[in-house]
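**Student:** below is the sequence, then the predicted model.
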Amino acid sequence: MALSAALVTPALAATPAGAHGDHDATRRAVRAAVADGVPGVTVTVRRGHGTWADTAGVGNLKTGKPRSAHDHYRAASISKTFVATVLLQLEAEGELSLDDTVERWLPGVVRGNGHDGREITLRQLLDHTSGIFDYLEDRGFQQTYMTADGFQEHRFDRATPEDLLAFALRNKPYFAPGESWEYSNTNYVLAAQVIEKATGNAYGDEIRRRIIDPLHLTSTSVPGNRTTLPKPSSRAYSKLARTATGPTYDVTELNPSLAYGSGEMVSDSADLTRFYSALLRGRLLPPEQLKAMKATVDTNGTYRYGLGIANAELSCGVHVWGHAGGITGSNSMAMTTEDGRHSLAVNFNGDWSGSTGAIVEAEFCGK
């Protein structure tokens, strides 16, 4: 698709680009994503006390309105780091142990087709070593919510955690608990339910009380069944297919309860850099819990996975911590250095092309 790319001046350029390093490589990577077919990109970098931002492309394909550095967007699986942080805080407070079984907190919930919550720990939920089937991979779920016809019919449906678990548990587990690693969104549906059982409050309320409010993340929310994005925001686009060809659909409005604790949250790039910087600098977790979060397992891929957070070694040898997030119409990544002093968050308002990883490489490695 030909895009009338509108390149705009960074709206958050509080620090000159050269003050803390040259962002030219990042700018080039942002524009390369638009050239590759992404409708629009917004990125924010926090380094020390300075903040730099850039945008490229459009936020609205019909009007040509450019993306904004202040855009709200669906953070998707970046939500997992928030959920894991709350569970680790509860452990630090003595309310639970990560070695507790899922059965202890959710009796009888994880049963069927070889799944058994009596054999799975909370830690295994958080690091994806539980073996529980990912409900997003269920054929019925995909047909209902991820095809063009299914999405258009069901995009505003309200889904309960029980609905999502039902899709997962009608499939066999990937492996016995602890035997391997497989990313599964079902793990974080359960983790959010454990938070609610342990606190008596909605998991989103606990995220607000423990993370959003203390860090003053004014653009971050757990929207529940709210189908629209807060303003300012761009439109979100998808092919609603496994290919990058075919028609482009506006998928901005949808019910995020289909993601629940695995990816429901909304944020912006400035808030996400603030969150990951605070997390890695020890502002949200005691040293013991932060160390546990950063104890990673092998994923047989290009990164290792801890408790709701990934660690990747970039081509230049720099290690970054954070998470990617993909949901219909939105593709994001937020990463920070070990000391939390250099952070980046980027969002594409299209889900079929471009590489957020290339933008991370550009910022932290300068290429």
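**Tutor:** Ah, there it is.

**Student:** every contact and neighbour count from this point should use C-alpha atoms.
**Tutor:** OK.

**Student:** where do the strands of this protein begin and end?
**Tutor:** Shown for the chain, the strands assigned by DSSP state E span residues 40-47, 50-57, 73-74, 111-112, 115-116, 237-238, 249-250, 266-267, 297-298, 303-305, 310-313, 319-327, 330-337, 342-348.

**Student:** what number of residues lie near Thr199?
**Tutor:** Per other CA atoms under 10 Å, the neighbour tally for Thr199 reads 12.

**Student:** same check, this time on Gly224
**Tutor:** Gly224 has 17 nearby residues by other CA under 10 Å.

**Student:** quick revisit: among the strands of the chain, which comes closest to Ala259?
**Tutor:** Nearest to Ala259, of all the strands of the chain, is strand 319-327, at 8.6 Å by CA to CA.

**Student:** how many degrees apart are the closest one and strand 342-348 in direction?
**Tutor:** Computed by axes from the mean of the first three to the mean of the last three CA atoms, to 10 degrees, the angle separating strand 319-327 from strand 342-348 equals 20 degrees.

**Student:** list the contacts of strand 319-327.
**Tutor:** Applying CA atoms under 8 Å, 6 or more residues apart in numbering, the contact partners of strand 319-327 are 74-78, 81, 263, 276, 308-314, 331-338, 351.

**Student:** equivalent analysis for stretch 360-367, please.
**Tutor:** Stretch 360-367 is contacted from outside by 22-26, 29, 314-316, 318, 335, 344, using CA under 8 Å, 6+ apart.

**Student:** comparison target below:
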Amino acid sequence: MPTLRTLLAIPASLVLALAPAAAQNAPVETSPAEAVDAVLPLLVTEGGAPAAALLARDGTHARYAAAGPDIGRTDRFRAGSITKTFVATVVLQLASEHRLSLSDTVEQHLPGLLRGHGTDGRRITLCALLTHTSGLADFTEATHGTLPLTPPQAVRIALALPPARPDHFAYSSTNYVVLGMVVRQVTGRPYAAEAERRIIAPLGLTGTSFPESRTALPSPHGRAFAADGSDVTELDPRVAGAAGELVTTLADLDRFYAALLDGRLLPPRRLREMLATRAAHGSYGMGLFPVKLPCGTTVWGHNGRISGSYVRSAATADGRRVLTFRVNTDAITDPRLEPALLDAEFCPRIW
């Protein structure tokens, strides 16, 4: 789920306030690397994560850092809702090929799927699915992301829940499950196969895959832990499907978001559509959301949460600078740390 904008209204000095030892020894001029290095360990000591790691890229220069045991630069991990950016990219590519239109209704592609309980697929467009303005309830509210489901099962669960208000932003994983079904209907191939052909293979994302029903992570990987400390390294990814099943690496996510934002994956018109937030009232584009940092810089990306993993990717609008960090548990318990880390990376300053 996207980070709440209210969490970003924090002073830049939080980086040092949370790390007094670093502040005492900080030079007058602090580089992004030094500022980020002051925050990253706090994801473990203050944020409750067993371990944390990040990979930042500025053009051709990459910088890796880690804190805590049993976490590595090349580890495969579950990326949760970052899957949505991949699915949105595939849908926009299909639109650019005139194989579908964003103004198409769900009913045109999947007749009868969205009917009943106040929902009518004849009134829900693909654009509304992409921007989370469809009114579809989130099936994970009922399953808590622990029950393996087929896409039709996930949709049926969502339809039994009270719908959200149409045309208003309400983040719902059901939207992207339906989009995965649309991709299959239009192409005759699963969304995972289309993402592999259109994104993963062309960009050389060798650590990225859609595991379908495979519960084990590919090697190399560390361990993943639920909030209660239990080991959830093995997980049936059908709990999330097209809304969150992706397995990937830090380097692959940096490469993907850089390529997406610098125009290698979408024509200019479609990229502009992806970054337009009017439909979601500024909260979300299509598979991406913006965050305006205290220094005025806006970064684009997504986060992903699934049992045993929390991931965040953010990049400048031109894709030149990108940061991905992750922890090997469900969430960061101190909500100030994520915005502080983004601020440290993208808003270098003199302290």
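**Tutor:** Cool, got the structure. Only a predicted model underlies this, so the values are computations on that prediction, with no experimental measurement involved.

**Student:** what TM-score do we get after superposing?
**Tutor:** Once superposed, the chains reach a TM-score of 0.87 (TM-score structural alignment, normalised by the length of the second structure), with 316 aligned residues with a CA RMSD of 1.6 Å.

**Student:** okay, the strands of the first structure in TSV with distance to Ser257 of the first structure next?
**Tutor:** Listed next are the strands of the first structure as TSV, based on distance: least, CA to CA, whole Å:
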stretch	distance to Ser257 of the first structure
strand 40-47	25
strand 50-57	29
strand 73-74	12
strand 111-112	22
strand 115-116	23
strand 237-238	19
strand 249-250	19
strand 266-267	12
strand 297-298	29
strand 303-305	25
strand 310-313	24
strand 319-327	12
strand 330-337	16
strand 342-348	21
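
**Student:** Arg104 of the first structure: which of those strands is closest?
**Tutor:** Nearest to Arg104 of the first structure among the strands of the first structure is strand 115-116 (11.8 Å), distances taken as CA to CA.

**Student:** going along the chain, name the helices of the stretch 201-350 of the second structure.
**Tutor:** Under the criterion DSSP state H, counting those that start in this stretch, the stretch 201-350 of the second structure carries helices at the ranges 201-203, 250-261, 268-275, 337-346.

**Student:** what lines up with Ser134 of the second structure in the first structure?
**Tutor:** Matched by TM-score structural alignment, Ser134 of the second structure corresponds to Ser130 in the first structure.

**Student:** how many neighbouring residues does its match have?
**Tutor:** If you count neighbours by other CA under 10 Å, Ser130 of the first structure ends up with 31.

**Student:** can you check Gly59 of the second structure too?
**Tutor:** For Gly59 of the second structure, the neighbour count with other CA under 10 Å is 11.

**Student:** would you mind confirming that it makes contact with Arg320?
**Tutor:** Yes - judged on CA atoms under 8 Å, Gly59 of the second structure makes contact with Arg320 at a distance of 5.3 Å.

**Student:** neighbours around the residue lying closest to Ala227 of the second structure once chain neighbours are set aside, how many?
**Tutor:** Ranked by CA to CA, 6 or more residues apart in numbering and with sequence neighbours excluded, the top spatial neighbour of Ala227 of the second structure is Asp330, at 5.9 Å. By other CA under 10 Å, the residues close to Asp330 of the second structure number 22.

**Student:** how about Ala193 of the second structure?
**Tutor:** 14.

**Student:** and Ala65 of the second structure, by the same measure?
**Tutor:** Residues near Ala65 of the second structure, counting by other CA under 10 Å: 17.

**Student:** about what we covered before: save the contacts of stretch 360-367 of the first structure as CSV, and put in distance to Leu165 of the first structure and neighbour count too.
**Tutor:** Output for the contacts of stretch 360-367 of the first structure, formatted as CSV (distance: CA to CA, whole Å; neighbours: other CA atoms under 10 Å):
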residue, distance to Leu165 of the first structure, neighbour count
Asp22, 47, 13
His23, 44, 22
Asp24, 45, 15
Ala25, 43, 18
Thr26, 40, 23
Ala29, 39, 23
Leu314, 35, 17
Ser315, 38, 11
Cys316, 41, 11
Val318, 38, 13
Met335, 30, 29
Leu344, 33, 30
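
**Student:** PyMOL command for the buried members of the contacts of strand 319-327 of the first structure?
**Tutor:** To isolate the buried members of those in PyMOL, using 16 or more other CA atoms under 10 Å:
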select buried, resi 74+75+76+77+78+81+263+276+308+309+310+311+312+314+331+332+333+334+335+336+337+338+351
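
**Student:** to Asp100 of the first structure, which of the strands of the first structure lies closest?
**Tutor:** strand 115-116 (13.7 Å).

**Student:** distance from that closest one to the second structure after superposition?
**Tutor:** When the second structure is overlaid, strand 115-116 of the first structure sits 0.8 Å from its aligned residues on average, using mean CA distance after the TM-score superposition for the first structure.

**Student:** what's the residue closest to the geometric middle of the first structure?
**Tutor:** Nearest to the centroid of the C-alpha atoms of the first structure, with distances taken as CA atoms, centre = their mean, sits Ile78, at 2.0 Å.
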